[in-house]
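S.K.: predicted model, plus sequence, below.
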Amino acid sequence: MRWLIYVAVAGPSLVLAGIGLSHPQELTADTARWWTNMHIILIPVFPLLAVAQWLLLRGTPAGLPGVLAWGARIAGWIYLGFYGALDTLAGIGTGWLVQNGVHSGGGHHGMAMDRDPVLNRLFEIGNDLGYVGAYAFVAASLLTSAVLVMRAGPKAIAGGVVLVAGSVAFSQWHIYWPRGVASQLAIAIGFALLAWSLDGVRRAVPAAG
């Protein structure tokens, strides 16, 4: 049943990559319905990235690895809350307003002069909160990778490097095609490689860490 671990840790990123292929590049009256519905679909999916890290960290022994593991878990928890706020405000909120007649102007990043000020404000606060969550995810990926390198040795390095690189790209490009989609594919590969690195490693008895 080891394959279930690979599905659990890599599956969410693959789903996000697939959804990202259809992510509208701009919020307009024509794309507003899918923009809204897509971000509703994403509500239960984004948190699974942190769950994947927690699965990889399960059974971490006490001591230094335990401290780092708990840092990774806490960073993942911060990601959960703040990135969810981005999804709700800049995704569902803005899409719903445009569906109900608020002028969308053009674009989705930063301020748009021809866009309703309410949308600008929602994008602004949503992006600010989203960056907190995204950078927390980068921190969680770094700490998770460090713990698994300590636990599994050099065979975990490749997975850690790919995971961190994908996490940094995710922090800048969300899941937009093409870079955001590529970031999710990298995260999926990184998670899978880290899970592979744990194969054959004697599972320690779970402790305070």
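M.R.: Yep, that arrived.
S.K.: from here on, just use CA atoms for contacts and neighbour counts.
M.R.: Noted.
S.K.: helix, strand, or coil at the closest residue to residue 173 other than its chain neighbours?
M.R.: Distance criterion C-alpha to C-alpha, 6 or more residues apart in numbering; nearest residue to residue 173, sequence neighbours excluded, is residue 180 at 4.8 Å. Look at residue 180: counting by DSSP: H, G, I helix; E, B strand; the rest coil, its state is helix.
S.K.: got a list of what residue 180 touches?
M.R.: 17, 20, 169, 170, 173, 174 (C-alpha atoms under 8 Å, 6 or more residues apart in numbering).
S.K.: how far away is the first one from residue 11?
M.R.: For residue 17, the distance to residue 11 (C-alpha to C-alpha, to the nearest Å) stands at 10 Å.
S.K.: next up, a second structure to put side by side with the first:
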Amino acid sequence: MGHRLSDRLLFWLTLVIAPIVLVSIQLFHPANFTRDPGMFAFLCVEQPYKPEHMALAYFGPRWWVTLHVIQLPMIGLVSVGLWRLMAPIEGGVAGGLAWLARIATFAFLIFYTALDSIGGIGLGRSILNVESMRTSGAMTADEAAGAIKLLNADWVDPLTGGIGSVISLGGSWAIFIAAVSAALALVLTRRAPWPAALLLVGFGWEIQVAHASPHGPIGFSLLLAAALWIWASDRATRTRAMDTAAIAT
């Protein structure tokens, strides 16, 4: 971790503030609605808390769009933070692991940008447009039924769908690989204590499972805890080094 003011600010922005924002919004990211009542039927209206859907509440399709608009740059910031954690690590086994973490982090960023753009912002806007056209009479009942059928099919598309697709699973496994590789590289170079590394692995696993509630909030809370532990450990190491230097002089 760099010691310059800009490095410290970037660390706090990417690995502390961004995870806090993600935890906060993903508490309101529902899950388990694809089969019952169905994607469109669930997302097109506000929903109260229901244990089977995990989120504290869901505020309707405008929130679905807003949630993913906020999430996009936050995921970008987290990716920058993970990349920067690997910055000083080069050469040997640790260096190879650091590069694997960098590559997997980049893949995570690409996949999740696509996922949130298609299954988040794009889908949410499509739901709003269908509802608006249906209400205004610009779309007949049959046309609306066809549009809803298409959007439900898009949601489970094997390449670009919101669940179980190439972009969804690709991003999920990429962040798990990135987290495990980064944790190993940090431990091997003694840049992080092993409990913090385990928290980092836990973050990767939770986001691999899902970024909706409860896994998203749990995962990014683990990332936040790991980052703060690494920061505290690095600060303690520098303090000891300065004390040793002062005694030596």
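M.R.: Everything's here; your move. What you are looking at is a predicted structure, and each value in this text was computed from that prediction instead of being measured.
S.K.: could you get me the TM-score between them?
M.R.: Scored by TM-score structural alignment, normalised by the length of the first structure, the superposition of the two chains gives a TM-score of 0.80; 190 aligned residues with a C-alpha RMSD of 2.6 Å.
S.K.: picking that back up, counterpart of the residue nearest to residue 173 of the first structure in the second structure?
M.R.: Under the alignment (TM-score structural alignment), residue 180 of the first structure maps onto residue 216 of the second structure.
S.K.: center of the second structure - which residue?
M.R.: Geometric centre of the second structure, nearest residue: residue 75, 5.2 Å, by C-alpha atoms, centre = their mean.
S.K.: and it? What does it align with in the first structure?
M.R.: That one, residue 75 of the second structure, aligns with residue 46 by TM-score structural alignment.
S.K.: and its match, how close does it get to residue 82 of the first structure?
M.R.: Residue 46 of the first structure sits at a distance of 11 Å from residue 82 of the first structure (criterion: C-alpha to C-alpha).
S.K.: ok, residue 146 of the first structure next?
M.R.: Noted for residue 146 of the first structure: a distance of 24 Å to residue 82 of the first structure, by C-alpha to C-alpha.
S.K.: for the second structure, just list every one of the helices.
M.R.: Secondary structure of the second structure (DSSP state H): helices at 5-12, 18-26, 39-43, 61-85, 92-115, 123-136, 141-155, 166-188, 194-209, 215-248.
S.K.: among these, show me which one is buried the most.
M.R.: Ranked by mean neighbour count under mean count of other C-alpha atoms under 10 Å, those are led by helix 166-188, which reaches a mean of 24.
S.K.: same for that helix, what does it pack against?
M.R.: helix 92-115, helix 194-209 (3 or more C-alpha pairs under 8 Å, 6 or more residues apart in numbering; DSSP states H and E).
S.K.: which one of those helices lies nearest to residue 125 of the second structure?
M.R.: Residue 125 of the second structure lies closest to helix 92-115 among those, at 14.4 Å (C-alpha to C-alpha).
S.K.: residues making contact with that closest one?
M.R.: Residues outside helix 92-115 of the second structure that contact it (C-alpha under 8 Å, 6+ apart) are 72, 75-76, 79, 82-83, 86, 89-90, 160-162, 167-168, 170-172, 174-175, 177-182, 184-186, 188-189.
S.K.: now swap in stretch 41-58 of the first structure and tell me
M.R.: Counting by C-alpha under 8 Å, 6+ apart, residues outside stretch 41-58 of the first structure touching it are 8-10, 12-13, 15-16, 69, 72-73, 76-77, 79-80, 83-84, 87, 137, 140-141, 144, 147-148, 191, 194-195, 206.
S.K.: residue 148 of the second structure reaches residue 42, doesn't it?
M.R.: No - contact criterion C-alpha atoms under 8 Å: residue 148 of the second structure and residue 42 do not qualify, at 11.8 Å.
S.K.: that older thread, so the residue nearest to the centre of the second structure versus residue 239 of the second structure, what's the distance?
M.R.: Relative to residue 239 of the second structure, residue 75 of the second structure is positioned 32 Å away (C-alpha to C-alpha).
S.K.: just residue 39 of the second structure next, same as before
M.R.: Distance from residue 39 of the second structure to residue 239 of the second structure, by C-alpha to C-alpha: 53 Å.
S.K.: returning to that earlier point: ok, now how distant is the residue nearest to residue 173 of the first structure from residue 96 of the first structure?
M.R.: Look at residue 180 of the first structure and residue 96 of the first structure: by C-alpha to C-alpha, they are 23 Å apart.
S.K.: just residue 158 of the first structure next, same as before
M.R.: Using C-alpha to C-alpha, residue 158 of the first structure is found at 42 Å from residue 96 of the first structure.
S.K.: do the same with residue 197 of the first structure
M.R.: Separation of residue 197 of the first structure from residue 96 of the first structure (C-alpha to C-alpha): 44 Å.
S.K.: same question for residue 4 of the first structure.
M.R.: According to C-alpha to C-alpha, residue 4 of the first structure and residue 96 of the first structure sit 37 Å apart.
S.K.: which position in the second structure aligns with residue 164 of the first structure?
M.R.: Per TM-score structural alignment, the equivalent position to residue 164 of the first structure in the second structure is residue 201.
S.K.: ok, that match - contacts?
M.R.: 176, 179, 180, 183.
S.K.: may I see these arranged in CSV, with distance to residue 135 of the second structure as well?
M.R.: Below are those laid out as CSV (distance: C-alpha to C-alpha, whole Å):
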residue, distance to residue 135 of the second structure
176, 43
179, 46
180, 49
183, 52
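S.K.: for those, work out which two are farthest apart.
M.R.: 176 and 183 (10.6 Å).
S.K.: any idea how far residue 46 of the first structure lies from residue 39 of the first structure?
M.R.: For residue 46 of the first structure, the distance to residue 39 of the first structure (C-alpha to C-alpha) stands at 10 Å.
S.K.: ok, the aligned partner of residue 151 of the first structure in the second structure - how many residues close by?
M.R.: The alignment partner of residue 151 of the first structure in the second structure, by TM-score structural alignment, is residue 189. A count of neighbours around residue 189 of the second structure, defined by other C-alpha atoms under 10 Å, yields 14.
S.K.: measure residue 189 of the second structure to residue 238 of the second structure for me?
M.R.: Residue 189 of the second structure sits at a distance of 15 Å from residue 238 of the second structure (criterion: C-alpha to C-alpha).
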